[in-house]
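K.L.:
Here you go, sequence then predicted model.
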Amino acid sequence: MSLLPPVTADRFVPAPLFRRLAAAVYDVLPLAGVLVMAEALATGLGRLLLGAEGYGQHAGLAGNPWNTSFVFLVCFAYYGGFWVHGGQTLGLRTWKLRVQLPGGGRIGWWHALLRFLAGLAWLVPGLGLYKALHAPVWMAIALSLACLIATLASRLPDRAAGTEMVRLLRDG
């Protein structure tokens, strides 16, 4: 049983930039909730394994590469899981958008990974400006937001993964 409805020529068109940006902003809210729960789980596990004192001596999860990897995997599981199973995150569903292969096919985990990694490109300039050049936070955020808009406008994640984001014209 396919989660994607049958494809017809009048069902979707390329997604406009405004809708893609709105869906990306919308998706931050549920992802933040998922990350809070994941960090609570990681903190609880850390306290269980190290004890409260040992956990405090190691400054919790701050700067821990295992925790950074865990957060990365949770974010990928959130986006990748939605893209692979139905082509829509909560934000995409709200804005009537879908990620798919050209022609309407469902994307696989490899496409999702490539799309996710390319989608992170907008973070690199802002983090570099902040971490390497010690620029003010507001400047790093402004650069990151400009890069986010440029990444979405250029459709970099779709081009890297061989996918497309379409606007659904009718409910299916």
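P.N.:
In hand now; what should we look at? Numbers count the residues shown, from 1 in each chain.

K.L.:
alpha carbons only for contacts and neighbour counts from here, please
P.N.:
Will do.

K.L.:
ok, the spatially most central residue of the chain to Phe70 distance?
P.N.:
Residue closest to the average C-alpha location in the chain (CA atoms, centre = their mean): Tyr79, at 5.1 Å. Plainly put, Tyr79 is 14 Å away from Phe70 if you go by CA to CA, to the nearest Å.

K.L.:
ok, and here's another one to check against it:
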Amino acid sequence: MSARPDFTVPQPSPPFTIAPQQAPSLKRRMACWLYEGILMFGVVFIASYLFDTLSQSRHALDNRYLRMGFLFIVFGIYFAWFWAKGQTLAQKTWHIRVVSPSGQPITQTRALLRYVLCWVWFLPPLAAYSTGIPVLEVLVLLAGWVAVWAILSRFHPTQQFWHDALAGTRLVHFVQAKK
């Protein structure tokens, strides 16, 4: 009997490296969050222009609730698409990647679940706004709620945001591989 040599098939290396279980600092994640908000102005502008063209709206408050629903869907498509690819434009700038707990890219379904759960950042202030609280007070509530939600990540075992824990995702610092 001849012994067969043990061949191992080399596995392709990912185009990035992840520090094991290391979440980016809260400061970097919040800076990325703010930058993402700035980039979303462009998405809102283009989506609103498309909405106005298709609905023949002449004023930003025409079809207000339909517009909000449309923007909610557009945001969902934007984030689910980019998160399934690994990162949004702002996350690419700040070297942050969305991955599964095992470090693999997430599916479109998981990205969509993460998008829905991310609305926890805005639900209490939106609920307050719907009760007729003045806009300035809602903005103060929003700032306070964002600060509380961000600080709560310090109590997660791996320093992740709680919506990431619920969605089965995590944010990691990554370094682009050299080609």
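P.N.:
Cool, the structure landed. Remember, predicted model here, so these are calculated numbers, not experimental data.

K.L.:
these two touch, right, the residue nearest to the centre of the first structure and Thr89?
P.N.:
Yes: here Tyr79 of the first structure reaches Thr89: they are 6.6 Å apart, a contact under CA atoms under 8 Å.

K.L.:
and the residue mapped onto Pro5 of the first structure from the second structure, how many residues sit next to it?
P.N.:
Counting by TM-score structural alignment, Pro5 of the first structure corresponds to Pro15 in the second structure. The number of residues packed near Pro15 of the second structure is 10, by other CA atoms under 10 Å.

K.L.:
for the second structure, what spans make up the strands?
P.N.:
Ranges of strands in the second structure, per DSSP state E, are 16-18, 96-99, 170-176.

K.L.:
Pipe these into JSON lines and attach distance to Ile106 of the second structure and mean neighbour count per row.
P.N.:
Formatted as JSON lines, those follow (distance: least, CA to CA, whole Å; neighbours: other CA atoms under 10 Å):
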{"stretch": "strand 16-18", "distance to Ile106 of the second structure": "15", "mean neighbour count": "14"}
{"stretch": "strand 96-99", "distance to Ile106 of the second structure": "6", "mean neighbour count": "25"}
{"stretch": "strand 170-176", "distance to Ile106 of the second structure": "10", "mean neighbour count": "20"}
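
K.L.:
that older thread, next, the contact list for the residue nearest to the centre of the first structure, please.
P.N.:
Contact partners of Tyr79 of the first structure, counting by CA atoms under 8 Å, 6 or more residues apart in numbering, are Thr89, Ala112, Phe116.

K.L.:
cutoff 7 Å now
P.N.:
By CA atoms under 7 Å, 6 or more residues apart in numbering, the residues touching Tyr79 of the first structure are Thr89.

K.L.:
Over to Ala15 of the first structure?
P.N.:
Residues in contact with Ala15 of the first structure (CA under 7 Å, 6+ apart) are Leu97, Met165, Val166, Arg167.
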